[in-house]
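Asker: A predicted structure for the sequence below; I have some questions about it.
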Amino acid sequence: MFQNFDLSALVDSPYQVGNVLTLRQTEQSELLRVKIKKLQQPWTLSCCMVVDVLSDSPDKAEETAFLKLYDWRFAAQQRSDQGLDPWTEQSASDYAKFVLSGDADTFLQQLKRPDDQWGQYQETDENWDAVQDEVFLVHEARNMYRNETTVYKRLGPLQGTTVPRLIDAVELDIGPTNLDDENKKDLFKVQGILIEYISDGFTLRHIGSMVPAEALQGIVDQAVDIARSLGDHNVLNADVRIDNFIVTQTHESDQKYRVVMI
């Protein structure tokens, strides 16, 4: 069925330091090239890395950014939670066959049914085979991507101050280049976000050893204000943890430390 398709991009992980990824900006539909600078591991529900945004213009400096891709193939915790083994060449072959047959899109549409309609179907996740589990991970990855981009849009006024600036929502194409069917091509795309990179920072957990005692209260107050401000923008964060706050030094006279929620 797919002997004429090159599946190398689907099989192999492109996430190696020094590799250049070609991303598509989802809104402008323009291509963006980034070079991987550092992998932020372990990977849980997404694959995170520090990248340099490459420019074709010689007079434009590169920007260092943080890339978060919801790539179900290599998100270790997501696969473990679903009881799936690590991604292999056989996994890629089975997934490609499922997508190219049209069965993956049919199964994905079933997953999008409202919860109150599940009762009329006999099949549950206990009856799924491995390739259906893979498509379920794709479904979950898309939901996480959709939720995160929605949150960043709602927090637009806070971007670049108390939350990182969203540079772009992006897609990475991992499918065969000679595939024409748009629905099938869509299942060979990894979605993600490119955001401001907060460098030289430390988490709220470590402020006791990283800042002078007289600065502690001001930093804690900033973190509390940030958490409260989410509600003002209709965002409910059920995962407020001290490790989600990054503290960096600033060069401003009135505020020596900046707190950012990630």
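Answerer: Thanks, I have the structure now.
Asker: all contacts plus neighbour counts: C-alpha atoms, from now on.
Answerer: OK.
Asker: and Asn147, what element?
Answerer: Asn147 belongs to helix 130-154 when assigned by DSSP states H and E.
Asker: number of nearby residues for Asp225?
Answerer: The local packing of Asp225 (other CA atoms under 10 Å) involves 12 other residues.
Asker: Helix or strand for it, just tell me which one.
Answerer: Using DSSP H and E, the element containing Asp225 is helix 213-232.
Asker: relative orientation of that helix and helix 130-154 in degrees?
Answerer: On the basis of axes from the mean of the first three to the mean of the last three CA atoms, to 10 degrees, helix 213-232 is oriented at 100 degrees to helix 130-154.
Asker: In the very next helix or strand once past helix 213-232, which residues are buried?
Answerer: As assigned by DSSP H and E, the chain's next helix or strand after helix 213-232 is strand 245-249. In terms of neighbour count (16 or more other CA atoms under 10 Å), strand 245-249 has its buried residues at 245-247.
Asker: With stretch 10-23 instead?
Answerer: Using 16+ other CA under 10 Å as the test for burial, stretch 10-23 gives 10-11, 15, 20-23.
Asker: So what touches that stretch?
Answerer: 31-39, 74, 87-89, 92, 170-175, 188 (CA atoms under 8 Å, 6 or more residues apart in numbering).
Asker: What is the end-to-end distance of it?
Answerer: From its first residue to its last, stretch 10-23 covers 15 Å (CA to CA, to the nearest Å).
Asker: Check the offset of it from the chain's centre.
Answerer: Average the C-alpha atoms of stretch 10-23, do the same for its chain, and the two points are 15 Å apart (CA atoms, centre = their mean, to the nearest Å).
Asker: before we move on, what about stretch 167-182?
Answerer: Worked out by CA atoms, centre = their mean, stretch 167-182 lies 15 Å from the chain centre.
Asker: residues touching Ala9, list them.
Answerer: 174-176.
Asker: Now restrict those residues to buried residues only.
Answerer: For those, buried by 16+ other CA under 10 Å: 174-176.
Asker: As TSV, the residues you listed with distance to Ser253 and secondary structure would be great.
Answerer: Formatted as TSV, the buried ones among the contacts of Ala9 follow (distance: CA to CA, whole Å; DSSP: H, G, I helix; E, B strand; the rest coil):
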residue	distance to Ser253	secondary structure
Ile174	47	coil
Gly175	51	coil
Pro176	54	coil
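Asker: this is the other structure I want to compare:
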Amino acid sequence: MDRRDSQCPYVAGNTIKLYLKIKGEELATDAEVIRLFEPFTLSSAMVVRIACSSLAREGDMVLKLFDRQFATQLQEDEKLRPWTSDIERGYHQFVLDGGASDFITELKNNGEIAHQGETWNTCQDEDYLHDHLSDLYETEAQIYDALRDLQGHDVPQPVPCVKMPGFSLTDPKPVSELIGVSGILLQYIDGFPLTDISHYTQREQWQSICEEAIQILHRIGDRGVLNEDVQTRSFIVQKDKACSEKGYKVFMIDFALCNFRKDYADDNNWSESKAIQDEEGAIGLIMQDRLEGGFVYSRSNRYKKPAHYYE
């Protein structure tokens, strides 16, 4: 049985219960699912409509939930057993008995156990998924905080602390944090992926749009962020009459797989890591090839690979 065959709450027209943390206060609200961004990868992303005056925002928003049941990419990468309702019941009991908390503690304190995934039982698999996705959520929330001055201009404005409570399968009451789901609410950018600009824009606009995407990458990097998962679909292009020069504005999304400058030993280590990752090449080279002459990529050489990289 595929995980998506379970009673998935993420269906257009459904309403899901959320808790938002705004200015230190936790507020309960309902979110109506308007449409999904599929396929789900590391998170479940969807457009939602929320009636919550404390948000001080109007219109639809994007909800990203780091839900282990529907993290399709991570499940496939880790070659996990197919999900079943029996596995879910077993995991809930594992949480309630304290085994899940003990396993996470061991996982964080014992590096060896992280390499023993093939020997884990299904409850430990689910526990690992939950913990790993919690880490991805924390990273994305921290990145948005670090990019505070770019919010609403280069990246969407976020509400980075959202919880969907977990419930017991036998008693409809909230249970442990190890079953609840963390998420982020984002300003909804009504546009299209950078990948598809040839379908939505004129050829003469491709150069400036792609260059803007690369400049956004540079501005984010200047704030001490290295992105290990730069994709052309990580950029949303929105028609914007205020941009008289090209008529379009670019935003970057998806920051769960990022590192911070503070995690690197020194400037050389940071610069080399940025060069090897080649974030701008992941956009420039791909779009140059895709647009077949409609965009010419000029490498900035902001970061240079170490000499030994070519040996």
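Answerer: Here it is on my side, so go on. Not measured: the values here are computed from a predicted model.
Asker: so what number do they get for TM-score?
Answerer: Remark: TM-score between the superposed chains equals 0.84 [TM-score structural alignment, normalised by the length of structure 1]; 242 aligned residues with a CA RMSD of 2.4 Å.
Asker: quick revisit: sort out which of the contacts of stretch 10-23 of structure 1 are in helices and list them.
Answerer: The helices, defined by DSSP state H, take in 89, 92 from those.
Asker: and the equivalent of Gln75 of structure 2 over in structure 1, how many residues sit next to it?
Answerer: Taking TM-score structural alignment, the alignment pairs Gln75 of structure 2 with Arg79 from structure 1. Residues lying near Arg79 of structure 1 (other CA under 10 Å) number 20.
Asker: My read is that Arg79 of structure 1 contacts Tyr70, right?
Answerer: No: using CA atoms under 8 Å, Arg79 of structure 1 makes no contact with Tyr70, being 11.9 Å away.
Asker: Report the set of residues contacting both of the two.
Answerer: The contact sets of Arg79 of structure 1 and Tyr70 do not overlap (CA under 8 Å, 6+ apart).
Asker: so where does the aligned residue in structure 1 for Tyr10 of structure 2 fall, helix or strand?
Answerer: For Tyr10 of structure 2, the aligned residue in structure 1 is Tyr15 (criterion: TM-score structural alignment). Using DSSP H and E, Tyr15 of structure 1 falls within no helix or strand.
Asker: follow-up on the earlier one: how far apart are the helix or strand that the match of Gln75 of structure 2 is a member of and its match in structure 2?
Answerer: Using DSSP H and E, Arg79 of structure 1 sits in helix 76-81. In the superposition against structure 2, helix 76-81 of structure 1 averages 1.9 Å from its aligned positions (mean CA distance after the TM-score superposition for structure 1).
Asker: quick one: that helix to chain centroid distance?
Answerer: Counting by CA atoms, centre = their mean, helix 76-81 of structure 1 is centred 15 Å from the centre of its parent chain.
Asker: For the helix holding Asp225 of structure 1, grab the matching residue range in structure 2.
Answerer: Aligned using TM-score structural alignment, helix 213-232 of structure 1 spans residues 203-222 in structure 2.
Asker: which residues sit against the matching stretch?
Answerer: Outside stretch 203-222 of structure 2, the residues that reach it (CA under 8 Å, 6+ apart) are 147, 154, 194, 197-198, 235, 246, 248-252, 279-280, 283-284, 287, 294-296.
Asker: Which of the residues you listed fall in strands?
Answerer: Within the contacts of stretch 203-222 of structure 2, residues falling in strands by DSSP state E are 235, 248-252.
Asker: Wait, a helix at Gln28 of structure 1?
Answerer: No: with DSSP: H, G, I helix; E, B strand; the rest coil as the criterion, Gln28 of structure 1 is located in coil rather than a helix.
Asker: Run through the residues that contact Ala141 of structure 2.
Answerer: 160-161, 184.
Asker: which of the residues you listed are also in contact in structure 1?
Answerer: Retained in structure 1: 161, 184, out of those (criterion both residues aligned by TM-score structural alignment, their matches' CA atoms under 8 Å).
Asker: And for the counterpart of Gly192 of structure 1 in structure 2, nearest residue in space, chain neighbours not counted?
Answerer: Mapped onto structure 2 by TM-score structural alignment, Gly192 of structure 1 lines up with Gly183. Residue nearest to Gly183 of structure 2 in three dimensions, not counting chain neighbours: Leu65, with 4.2 Å by CA to CA, 6 or more residues apart in numbering.
Asker: can you count the residues close to the alignment partner in structure 1 of that neighbour?
Answerer: Taking TM-score structural alignment for the superposition, Leu65 of structure 2 sits opposite Leu69 in structure 1. Residues lying near Leu69 of structure 1 (other CA under 10 Å) number 24.
Asker: List the residues that contact Leu69 of structure 1.
Answerer: 46-48, 190-193.
Asker: Drop anything exposed from the contacts of stretch 10-23 of structure 1.
Answerer: Among those, those classed as buried by 16+ other CA under 10 Å are 32-39, 74, 87, 92, 170-175, 188.
Asker: Sort out for me which of those residues are in strands.
Answerer: 32-39, 170-173.
Asker: Would you tell me which one of these comes nearest to Glu148 of structure 1?
Answerer: Of all those, Glu148 of structure 1 sits closest to Val170, with 12.4 Å by CA to CA.
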